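Novice: here are the coordinates; sequence isn't available:
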């Protein structure tokens, strides 16, 4: 029999996937009993999972009517993207001042992003993970652990919508091209160019993500009933 903490982890993982994949939509309400029945577990691991998701900002509790998936706050996401840009621009500026011998991280990124078209990955989940790693690696490569911690915290908050950027083939291709250009500018110590490219890259992604998210929400609502 699975341990209670393992059950809570399983419920948490499933509920988070339901939210991220739009099987549970912003505004959807449900009870602990609903989830327990669907997943064939007791209410205790469900409650533990929901409190964890509440702490992360994905759901909120209504003591008389159960739980609700939190509505997307696009103004908040915009602010997170703005802070992310500030941190990554600072990271790029520092990287362009570092010695070439300190570029092991950048050289590893070259092996992922500076590849021929037929070597590019096409799976949205894989590319999404690599994209997230690319941006986190740029900040981590500066050696500033506090900057990296702040950047990763923001990354986790925007992951729910950011991963949608890779549901379209043209965005995958654009990401490979844009990352390659950013890396080349950093390796050439062209700080101004690298920062301009990075800013445009993130702004385009932010715009695409918002449009895709709104479209996915509309399509999901039209699709009918979802899991409780």
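Specialist: That came through, no problem. This is a predicted model, so every value here is computed, not measured.

Novice: going forward, measure contacts and count neighbours with C-alpha atoms only.
Specialist: OK.

Novice: what residues sit buried inside the longest helix along the chain?
Specialist: Ranked by residue count and defined by DSSP state H, the top helix of the chain is helix 191-222. In terms of neighbour count (16 or more other CA atoms under 10 Å), helix 191-222 has its buried residues at 191, 193-195, 197-199, 201-203, 205-206, 208-210, 212-213, 216, 220.

Novice: just stretch 154-172 next, same as before
Specialist: 154-155, 157-158, 160-167, 171-172.

Novice: could you do stretch 106-121 as well?
Specialist: Quick answer for stretch 106-121 (16+ other CA under 10 Å): 106, 109-110, 112-114, 121.

Novice: got the contact list for it?
Specialist: With contact meaning CA atoms under 8 Å, 6 or more residues apart in numbering, stretch 106-121 is reached by 127, 134, 138, 141, 176-177, 179-180, 183, 187.

Novice: make a markdown table out of these and add distance to residue 50 and neighbour count.
Specialist: Shown next, in a markdown table, are the contacts of stretch 106-121 (distance: CA to CA, whole Å; neighbours: other CA atoms under 10 Å):
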| residue | distance to residue 50 | neighbour count |
| --- | --- | --- |
| 127 | 29 | 20 |
| 134 | 31 | 20 |
| 138 | 33 | 22 |
| 141 | 35 | 20 |
| 176 | 37 | 20 |
| 177 | 39 | 16 |
| 179 | 37 | 22 |
| 180 | 40 | 17 |
| 183 | 40 | 23 |
| 187 | 45 | 19 |
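
Novice: show me where this structure has helices.
Specialist: Ranges of helices within the chain are 4-20, 32-39, 43-56, 74-95, 104-113, 124-140, 145-162, 169-187, 191-222, based on DSSP H.

Novice: what angle do the fourth one and helix 104-113 make?
Specialist: Between the direction of helix 74-95 and that of helix 104-113, the angle (axes from the mean of the first three to the mean of the last three CA atoms, to 10 degrees) works out to 120 degrees.

Novice: now the first one
Specialist: Helix 4-20 runs at 60 degrees relative to helix 104-113, counting by the same axes, to 10 degrees.

Novice: got it, and the shortest one?
Specialist: Relative orientation of helix 32-39 versus helix 104-113 (the same axes, to 10 degrees): 60 degrees.

Novice: now helix 32-39, how far from the centre of its chain.
Specialist: Relative to its chain's centre, helix 32-39 lies at 27 Å (CA atoms, centre = their mean, to the nearest Å).

Novice: what residue is smack in the middle of this protein?
Specialist: Centroid-nearest residue in the chain, with CA atoms, centre = their mean: residue 159, separated by 1.8 Å.

Novice: with distance to residue 62 added, can I get the helices of the chain in TSV?
Specialist: Putting the helices of the chain into TSV (distance: least, CA to CA, whole Å) gives the following:
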stretch	distance to residue 62
helix 4-20	17
helix 32-39	11
helix 43-56	11
helix 74-95	22
helix 104-113	45
helix 124-140	33
helix 145-162	22
helix 169-187	38
helix 191-222	22
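
Novice: try this one next to it:
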């Protein structure tokens, strides 16, 4: 079935997801310009769903548009990223406290994390994209396991908005090794129901990631695209 035969809403959703994936995979980086016509040709759709997708991404803060120059990926806003990281820390610390004091809603979720993060060094993954996805899953699972659906929803929104920056962390082998070690310590503290220790470890872990964000330059993003 050709894409054009699908309802427009589905087409716009497909274009939206493709463009967002392009940003998360560094195919599009801050400052890159986008052409409605080029996107439509590349994805085999008309300009209407392309425009709908672009406006949706603009409303979410990923893109901007100017009358003379058209659409472009917004520059990194480190002030906004700091705020998002602060919100992330608040949500995750609250979730960890509840998780450690009241237990998980579903114990199998923590079992799943153990199978990924409490493994010998020889069994660790090294692919940046895979580790980046598993890192998101680790933090999202801790929040979800605490049982507050609204906190989980807001946390996932934050995750999507900082995804590009977080995944740059895993283009370096030392950061992958550090993530495995730090996740293992956090998870063990949760399993042992030690809220203070778990929160201390988690905050240090996220603060380190936040520090790494400050080292990112446009050159770093272009290097990741290669």
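Specialist: In hand now; what should we look at? Keep in mind that this is a model prediction, so the values were computed, not measured.

Novice: need the TM-score between these chains.
Specialist: The TM-score (TM-score structural alignment, normalised by the length of structure 2) is 0.86; 222 aligned residues with a CA RMSD of 2.4 Å.

Novice: so what touches stretch 153-166 of structure 1?
Specialist: 20, 77, 80-81, 84, 124-125, 127-128, 132, 171-172, 205-206, 208-210, 212-213.

Novice: how about 6 Å then?
Specialist: 20, 124, 128, 172, 209 (CA atoms under 6 Å, 6 or more residues apart in numbering).

Novice: any idea how far the alignment partner in structure 2 of the second one lies from residue 172 of structure 2?
Specialist: If I follow you right, that is residue 124 of structure 1. Under the alignment (TM-score structural alignment), residue 124 of structure 1 maps onto residue 128 of structure 2. Computed with CA to CA, to the nearest Å, the distance linking residue 128 of structure 2 and residue 172 of structure 2 is 8 Å.

Novice: same check, this time on residue 212 of structure 2
Specialist: On the measure of CA to CA, residue 212 of structure 2 and residue 172 of structure 2 end up 11 Å apart.

Novice: ok and the longest helix of structure 1 relative to helix 145-162, angle-wise?
Specialist: Going by the same axes, to 10 degrees, helix 191-222 of structure 1 makes 40 degrees with helix 145-162.

Novice: helix 191-222 of structure 1 - contacts with which helices or strands?
Specialist: helix 169-187 (3 or more CA pairs under 6 Å, 6 or more residues apart in numbering; DSSP states H and E).

Novice: tell me, how many residues neighbour the match of residue 124 of structure 1?
Specialist: Neighbour count of residue 128 of structure 2, defined by other CA atoms under 10 Å: 18.

Novice: contacting residues around it?
Specialist: For residue 128 of structure 2, the contact set (CA under 6 Å, 6+ apart) comprises 170-171.

Novice: cool, residue 218 of structure 1 as well?
Specialist: Residues near residue 218 of structure 1 by CA under 6 Å, 6+ apart: none.

Novice: please pull up the equivalent of residue 25 of structure 2 in structure 1.
Specialist: In structure 1, residue 25 of structure 2 lands on residue 21 (TM-score structural alignment).

Novice: if we can go back for a sec, now do the match of residue 124 of structure 1 against residue 168 of structure 2, distance only.
Specialist: For residue 128 of structure 2 relative to residue 168 of structure 2 (CA to CA), the value is 8 Å.

Novice: with residue 36 of structure 2 instead?
Specialist: 28 Å.

Novice: circling back: any idea how far the match of residue 124 of structure 1 is from residue 159 of structure 2?
Specialist: For residue 128 of structure 2 relative to residue 159 of structure 2 (CA to CA), the value is 17 Å.

Novice: swap in residue 13 of structure 2?
Specialist: For residue 13 of structure 2, the distance to residue 159 of structure 2 - CA to CA - is 19 Å.

Novice: what about residue 105 of structure 2, how many neighbours?
Specialist: Residue 105 of structure 2: 14 neighbours (other CA under 10 Å).

Novice: isn't it up against residue 144?
Specialist: No: using CA atoms under 6 Å, residue 105 of structure 2 is not in contact with residue 144; the gap is 8.4 Å.

Novice: residues in contact with whichever residue in structure 2 pairs up with residue 91 of structure 1?
Specialist: With TM-score structural alignment as the criterion, residue 91 of structure 1 lines up with residue 95 in structure 2. Residue 95 of structure 2 makes contact with 143, 146 under the criterion CA under 6 Å, 6+ apart.

Novice: kindly recompute the last result at 7 Å.
Specialist: For residue 95 of structure 2, the contacting residues are 142-143, 146, by CA atoms under 7 Å, 6 or more residues apart in numbering.

Novice: so which of those hold up in structure 1?
Specialist: Shared contacts between this structure and structure 1 among these (both residues aligned by TM-score structural alignment, their matches' CA atoms under 7 Å) comprise 142-143, 146.

Novice: out of these, which comes closest to residue 32 of structure 2?
Specialist: Closest approach between these and residue 32 of structure 2, by CA to CA: residue 143, at 34.0 Å.

Novice: residue in structure 1 matching the closest one?
Specialist: So residue 143 of structure 2 corresponds to residue 139, using TM-score structural alignment.

Novice: measure that match to residue 83 of structure 1 for me?
Specialist: 13 Å.

Novice: those two: who's more crowded?
Specialist: Set residue 139 of structure 1 next to residue 83 and count neighbours by other CA under 10 Å: residue 139 wins out with 26 against 15.

Novice: in this structure that one contacts residue 148, no?
Specialist: Yes: counting by CA atoms under 7 Å, residue 139 of structure 1 sits close enough to residue 148 to count as a contact (5.6 Å).

Novice: what's the matching residue for residue 116 of structure 2 over in structure 1?
Specialist: In structure 1, residue 116 of structure 2 lands on residue 112 (TM-score structural alignment).

Novice: quick one on the thing from earlier: the match of residue 143 of structure 2: what's it in contact with?
Specialist: 88, 91, 148.
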